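Q: structure for this input, please:
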Amino acid sequence: MTTKVEYFEDVTLMITHYNRSKSLERLLSELKKANCTFKDIVVSDDSSTKEHLDYIKTLQANYNFTLVSGPTNKGLGNNLNKGQNAISTPFTLYIQEDFIPLNNFSTNLRNGYSLLKENEEFDMVRFYAYEKYPYLKPVKNGFSEMLFKWYYPGLNKFAFYSDHPHLKRNTFEQKFGRYLEGTSGDKTEFTMMMSFIKNGGKAFFFDEHKSVLEQVNSSTEPSTMHRNMWRNSDNFFITHLRTAYRYINCYSSLYLKRI
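A: Presented below is the predicted three-dimensional model:
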């Protein structure tokens, strides 16, 4: 029995990469096994070493992707921006190189894609998150609408946008701006998160958010994203200072806008 290949004719897969060419190969291989193909694939590389770049070039024969790189490492924001510059399709599926698709990936991607096609006022579909978004309104096929109001309790409501795997429209940049460059990955993501909220972004969220893709970091190619001590410490006093800081920062970024 032949498994149907899901072809997304107006979607480009964009993969960000930095010094993890084996992880990139694993992702491309698993997507092929998942019978999922796209109009184009763009690998946006953040100036990896010659060893990794040479290996990536050998992968192009098997996976037929466009490689976008640069002479110097300029961080997450620049890597996202230059990758998006190379895309002309109406939709972009963004996945970092350290993810792999799980069972029913193509079916869930098709369902999420259909939601965006049916609901033109929505900007993106999110397929992965560290934690489930706290305020969701069920829609269909396991997807929910993400809801944000400034008065909802808790800090997790601000995680309305994430640079984890998602499908977005090509109008995303026009509506929410370019990714902030020349700063840490944390600040790049936070800035886009606040822009998404302030500019009335709308998104769907897959309820079983860890059943579509899995993040896998091997000992030979560990994560290249380093969080600082302030962000990750479990120290009681640092935790409470961090919480107070985040509340002030989030609300000041919103200018107390009533959304």
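Q: CA only for contacts and neighbour counts going forward, please
A: Will do.
Q: show me the contacts for the closest residue to residue 148 other than its chain neighbours.
A: Spatial nearest neighbour of residue 148, excluding adjacent residues (Cα to Cα, 6 or more residues apart in numbering): residue 157 at 6.4 Å. By Cα atoms under 8 Å, 6 or more residues apart in numbering, the contact list for residue 157 reads 133-135, 148.
Q: which of these fall within strands?
A: Among the contacts of residue 157, no member falls in strands (DSSP state E).
Q: name the nearest of those residues relative to residue 7.
A: residue 133 (29.2 Å; Cα to Cα).
Q: burial check on the closest one, number of neighbours?
A: 19 (other Cα atoms under 10 Å).
Q: here's the other one to compare against:
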Amino acid sequence: MLEKLPVNFIDILMGAPYNFDRVTLLITHYNRSKSLEHLLKRCAEEDLSFEEIVISDDGSKPEHLSYVKSLQQIYTFRLITTPVNKGLGANINRGQDAVKTRYTLYVQEDFEPTCDFAPNFINAIKLMDTESWDIIRFYTFPWAPFPYLKDYKLGYAEMLFKPTLLHLNHLKFRLYSDHPHLRRSNFFQKFGRYIEGQRGDPTEYNMCMQFIRKNGRALMFNGSPELFLHEHGAIEPNTMVRSKWKLSNSFFVSVMRNLYLKGKVVNSTIKLKKLN
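A: Purely as a prediction, here's the structure:
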């Protein structure tokens, strides 16, 4: 009876490490070597094993890059570097090009898995193997949940894109996100590459639009335990710099920001219709 069980399930029963041999853990990094160390340490503590770990560094300062290289003496990973910082899009493109496995688990260096991640990740791989999902997401900011979810199974919910202007929540365009997720490694073949040479927010938003245009199908973990923590302990400052007006708590700014976001929904909807 035991030999008929899935390999990963046997590992769980025997108390063995979680071995995801068809998955590459792709980590993008820039000037946050201590955060990267924390992520790698947490993966080791949770006994997470992947076919390969690829770290794509985007031209970090020498002291950070040197520290990352020193981590190779403790953790096994392949380091992809570039002499000049080229932005988020170029970093993800460079890292994804280096992946050789069927699946990619994409995680930025300021996230960390929890003890609930591995069992639910096994289910995500099962869903990828047997169904036609393009990505399966494991995190969203608590203050910015995706608005239109439909319960599916195994703790996951289908992310539904509502194209009409009756659905004015601007977060509906975040069907794709660069938060931790599992994707097929031929992702670029269907959705195109990330734009390069722009700031992080427009780079990600452009991929969101490409994902919707190409009818991307996404699941999101919708269970109660958190699978990832973001900036847990605030080890290093965020390298993403956003405009001050986006962070202001002023009543006037809040009203203007809300009007801006509603206008963005209309503008993005029109853009999608033109592109299609």
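Q: so what number do they get for TM-score?
A: Superposed pair, TM-score by TM-score structural alignment, normalised by the length of structure 1: 0.93. Supporting alignment: 257 aligned residues with a Cα RMSD of 1.9 Å.
Q: ok, the contacts of residue 157 of structure 1 in structure 2, which still hold?
A: Comparing those with structure 2 on both residues aligned by TM-score structural alignment, their matches' Cα atoms under 8 Å, the contacts found in both are 133-135, 148.
Q: can you list the residues you listed in JSON lines and add distance to residue 121 of structure 1?
A: Formatted as JSON lines, these follow (distance: Cα to Cα, whole Å):
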{"residue": "133", "distance to residue 121 of structure 1": "20"}
{"residue": "134", "distance to residue 121 of structure 1": "22"}
{"residue": "135", "distance to residue 121 of structure 1": "19"}
{"residue": "148", "distance to residue 121 of structure 1": "16"}
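Q: please pick the buried ones from those residues.
A: For those, a burial check counting by 16 or more other Cα atoms under 10 Å picks out 133-134, 148.
Q: and which of those is nearest to residue 195 of structure 1?
A: residue 148 (13.2 Å).
Q: counterpart of that closest one in structure 2?
A: The alignment partner of residue 148 of structure 1 in structure 2, by TM-score structural alignment, is residue 161.
Q: same question, residue 228 of structure 1
A: By TM-score structural alignment, residue 228 of structure 1 lines up with residue 243.
Q: try residue 19 of structure 1
A: Per TM-score structural alignment, residue 19 of structure 1 is aligned with residue 31.
Q: kindly report the same for residue 95 of structure 1.
A: Checking TM-score structural alignment: residue 95 of structure 1 goes with residue 107.
Q: need the three-state assignment for that match.
A: strand (DSSP: H, G, I helix; E, B strand; the rest coil).
Q: show me the helices in the stretch 101-250 of structure 2, by range?
A: 117-130, 187-191, 200-213, 244-247 (DSSP state H, counting those that start in this stretch).
Q: distance from the second one to the middle of the chain?
A: Read it as helix 187-191 of structure 2. Here the centre of helix 187-191 of structure 2 is set off from its chain's centre by 16 Å, with Cα atoms, centre = their mean, to the nearest Å.
Q: with structure 1 superposed, average distance for it?
A: Comparing helix 187-191 of structure 2 with its match in structure 1 after superposition yields a mean distance of 0.6 Å (mean Cα distance after the TM-score superposition for structure 1).
Q: go on, the shortest one?
A: Between helix 244-247 of structure 2 and the corresponding residues of structure 1, superposition yields a mean separation of 3.5 Å, by mean Cα distance after the TM-score superposition for structure 1.
Q: so which bits of that helix are buried?
A: Under 16+ other Cα under 10 Å, helix 244-247 of structure 2 has no buried positions.
Q: ok, stretch 134-146 of structure 2 next?
A: 134-140, 146.
Q: got it, and stretch 84-91 of structure 1?
A: 84, 86-87, 91.
Q: strands - which of the residues you listed land there?
A: Per DSSP E, the buried residues of stretch 84-91 of structure 1 map to strands at residue 91.
Q: of the buried residues of stretch 84-91 of structure 1, closest to residue 113 of structure 1?
A: residue 91 (8.8 Å).
Q: residue 145 of structure 1 against residue 207, yeah?
A: No - using Cα atoms under 8 Å, residue 145 of structure 1 makes no contact with residue 207, being 9.8 Å away.
Q: what's the longest strand in structure 1?
A: strand 6-17.
Q: gap between that one and the chain center?
A: 13 Å.
Q: and what of stretch 167-178 of structure 2?
A: With Cα atoms, centre = their mean, you get 15 Å for stretch 167-178 of structure 2.
Q: aligned to residue 211 of structure 1, what sits in structure 2?
A: Aligning on TM-score structural alignment places residue 211 of structure 1 opposite residue 226 in structure 2.
Q: so what's the residue count around its match?
A: 15.
Q: how much space separates it from residue 138 of structure 2?
A: 8 Å (Cα to Cα, to the nearest Å).
Q: what's stretch 79-88 of structure 2 in contact with?
A: Here stretch 79-88 of structure 2 has contacts from 54-60, 69, 94-95, 196-200, 203, using Cα under 8 Å, 6+ apart.
Q: quick one, which of those residues are buried?
A: 54-60, 94-95, 196, 199-200, 203.
Q: I'd like those as CSV, with distance to residue 16 of structure 2 appended.
A: Output for those, formatted as CSV (distance: Cα to Cα, whole Å):
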residue, distance to residue 16 of structure 2
54, 23
55, 25
56, 29
57, 31
58, 35
59, 37
60, 36
94, 33
95, 29
196, 41
199, 42
200, 39
203, 40
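Q: and which of those is nearest to residue 230 of structure 2?
A: Nearest to residue 230 of structure 2 among those, with distances taken as Cα to Cα, is residue 200, at 17.1 Å.
Q: how about that closest one, nearest residue that isn't a chain neighbour?
A: Going by Cα to Cα, 6+ apart, residue 200 of structure 2 has residue 88 as its nearest residue, at 5.6 Å.
Q: the one you found -> structure 1?
A: Residue 88 of structure 2 maps onto residue 76 in structure 1 when the alignment is built from TM-score structural alignment.
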